[in-house]
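Q: Below: sequence and its predicted model.
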Amino acid sequence: MSLDQYKAPPRPELFDFHGVPMVNFFTDNWDNIQNFQARPDDILIAAYPKAGTTWASYILDLLYFGKDQADNLPTSPRLIKTHFPVQFVPKSFWEQNCRMVYVARNAKDNMVSYFHFDRMNLAQPEPGDWSNFFQRFMEGKVVFGSWYDHVNDWWKKKESYPKIHYMFYEDMIEDTGREIDKLCSFLGLSPSAEDKMKVTGGVQFDNMKKDDMANYSTNPVMDFKISPFMRKGKVGDWKNHFTVAQSEQFDEDYKKKMKDATLQFRTKV
């Protein structure tokens, strides 16, 4: 169904759900979600929205299953993607000692990417203009809540749950092959040099952007006339959106909220 044929329902409203701003789409089936039965070999791929979830998922798809194997995929491991803050993850993932891959992206670029995503995704709340979204993002009044809480709470969880591999979007941009090596080490995978080269090439942004299985171009709730789902895939695009005053305001707020954090982010590579 094309977007021209699709009549989208009204954009949803945010509401407080156990202390996190959410929309009904992610909470209406909550009991079933929380009762989900994970398997020991499941791999959970988690990230704040627009932080690199699709990229990490694509890397894992190619590492485990290769390209063009949709008709005969094995039933395990299951690669399960989520934007949940760590406290929302169903308990069976922890009980089954599942491996988890978390991707984090610097807040400024993450904000810009999220803004354009909310503009084009008709199933998301109305973002308003850039100035309005800028303020709401800083206050954590977006779906899945505060970026600060999300990245820090997952980071802290590593201390008590070592089966979390924490990746940074900026590191993946800087040297994709190096980060794939680290991921393979965490997962216990040993791809051949040829296979690793295929994966590294296949997950480059321009290649993924052309792949209908990755770019969401067939999803009728996403209006590509407003913005593509995969826009630029770069570090530093925030400079094209933030005014000097906004950047200074953000930096001041960031210092306060991250003063006790051990996480370090880069806004350029």
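A: Okay, I see it.
Q: Every contact and neighbour count from this point should use C-alpha atoms.
A: Will do.
Q: Who are the contact partners of the residue positioned nearest the centre of the chain?
A: Within the chain, one residue has its C-alpha closest to the average C-alpha position: by CA atoms, centre = their mean, that is residue 53, at 3.3 Å. If a contact means CA atoms under 8 Å, 6 or more residues apart in numbering, then residue 53 has 45-47, 81, 103 as its contacts.
Q: Recalculate using a threshold of 7 Å.
A: Going by CA atoms under 7 Å, 6 or more residues apart in numbering, residue 53 touches 45-47, 103.
Q: contact partners of stretch 218-237?
A: Outside stretch 218-237, the residues that touch it by CA under 7 Å, 6+ apart are 1-3, 6, 8, 109, 116-117, 119-123, 170, 205, 209, 215-216, 267-269.
Q: Do me a favour and get the end-to-end distance for it?
A: Using CA to CA, to the nearest Å, the end-to-end distance of stretch 218-237 comes to 26 Å.
Q: and the comparison structure, right after this:
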Amino acid sequence: MEPFERPELYEFHGVSMTHYFTDNWENVQNFKALPDDILIATYPKAGTTWMSYILDLLHFEQEVKDRENSLPIFDRVPFLELTIPNYCTGVEALDTLPTRPRLIKTHLPIQFVPKSFWENNCRVVYVARNAKDNAVSYFHFDRMNMVQPEPKDWNSFLPRFMEGKMVFGSWYDHVTGWWDKKQNYSNLLYMFYEDMVQDTGRELERLCSFLGLSTTAEERECIRGGVQFDAMKANPMANYSTDPVMDQKISPFMRKGKVGDWKNHFTVAQNETFDKHYKKRMKNSTLEFHTEI
């Protein structure tokens, strides 16, 4: 297989993107959602794989034998907009997915989501992560993912993150756009990464209630144990160790999973600058995040 080329960012309908997520745009926009589809939406590095794995276990652990030990999470939960040469596109993978409901991953900002999801009143689970930890995680992700733009160093990366010069655009626009959608779309559950870390069991109950799933306390406890960070990091079906686009010698795909790791990266000056910028960008939103727990 030919080595992957790191792409250049470019402006796409007002959002920073790369060709790996726009080359199949017409088919993505014309994607035919089914009424029982479940869309897992996040800004990159906000708990996407964690939520994907949780929902997969909730729906299929009992009924699809050996799935957990034989199929990587990125095959179980296809990435809608992904288009990498010599790979099945996300749309193609979803069109041939044998399981129902289909679990679908996306990082698209709200304005890019195919209309068929709303027309079919599909259930959506959105996970948001505080901006500081999200920025740190995205930085390390870009270092090791060969189909992401070159991140350079942290000191130059952080200002670009603040400006929204990231694949899938601005963190601020992403989290607030989906938050606004939640206000008039009842089938959207908006969750927070920090809540999931603090009390995974409680958040599992919220998910089951939203999805109408009847699970016993024992089943939920079994799933809760299996989706803890250390368990997933050691699980080759969850840790992306079989994905050739990622060089985990540079940085593991599952690095720390902590709340507050940003303190190990931000200087005092960077934190002060970030806080001022954050206050300005979020002044009109009711969204609130925890940067430590």
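A: Happy to help now that I have it. In this text, all values refer to a predicted model and were calculated from it rather than measured experimentally.
Q: just the helices in the stretch 151-269 of structure 1 please.
A: Using DSSP state H, counting those that start in this stretch, the helices assigned to the stretch 151-269 of structure 1 run over residues 169-174, 176-187, 193-202, 205-209, 212-215, 244-257.
Q: which SS class is residue 33 of structure 2?
A: Using DSSP: H, G, I helix; E, B strand; the rest coil, the three-state assignment for residue 33 of structure 2 comes out as coil.
Q: Give me the neighbour count for the alignment partner in structure 1 of it.
A: Aligning on TM-score structural alignment places residue 33 of structure 2 opposite residue 38 in structure 1. Neighbouring residues of residue 38 of structure 1 were enumerated by other CA atoms under 10 Å; the total is 20.
Q: For residue 38 of structure 1, give its distance to residue 153 of structure 1.
A: Taking CA to CA as the measure, residue 38 of structure 1 falls 21 Å from residue 153 of structure 1.
Q: how about residue 259 of structure 2, what's its match in structure 1?
A: Under the alignment defined by TM-score structural alignment, residue 259 of structure 2 corresponds to residue 235 in structure 1.
Q: residue contacts, residue 16 of structure 1?
A: Applying CA under 7 Å, 6+ apart, one finds that residue 16 of structure 1 lies in contact with residue 22.
Q: Tell me which residue of structure 2 lines up with it.
A: Using TM-score structural alignment, residue 16 of structure 1 lines up with residue 11 in structure 2.
Q: quick check, its match in a strand?
A: Yes - assignment of residue 11 of structure 2 by three-state DSSP places it within a strand.
Q: how close does it sit to residue 202 of structure 2?
A: For residue 11 of structure 2, the distance to residue 202 of structure 2 under the criterion CA to CA works out to 40 Å.
Q: What separation do you get for the residue nearest to the centre of structure 1 and residue 153 of structure 1?
A: Noted for residue 53 of structure 1: a distance of 17 Å to residue 153 of structure 1, by CA to CA.
Q: go on, residue 88 of structure 1?
A: Taken as CA to CA, the span from residue 88 of structure 1 to residue 153 of structure 1 is 11 Å.
Q: what do you get for residue 248 of structure 1?
A: The spacing between residue 248 of structure 1 and residue 153 of structure 1, counted by CA to CA, is 25 Å.
Q: matching residues in structure 2 for stretch 96-110 of structure 1?
A: Correspondence between stretch 96-110 of structure 1 and structure 2 is established over residues 120-134, with TM-score structural alignment as the criterion.
Q: How far does the matching stretch stretch from one end to the other?
A: Using CA to CA, the end-to-end distance of stretch 120-134 of structure 2 comes to 31 Å.
Q: just so I know, which of the helices of the stretch 151-269 of structure 1 lies nearest residue 163 of structure 1?
A: With CA to CA as the criterion, residue 163 of structure 1 lies closest to helix 176-187 of those, at 8.4 Å.
Q: Thanks again, I'm all set now.
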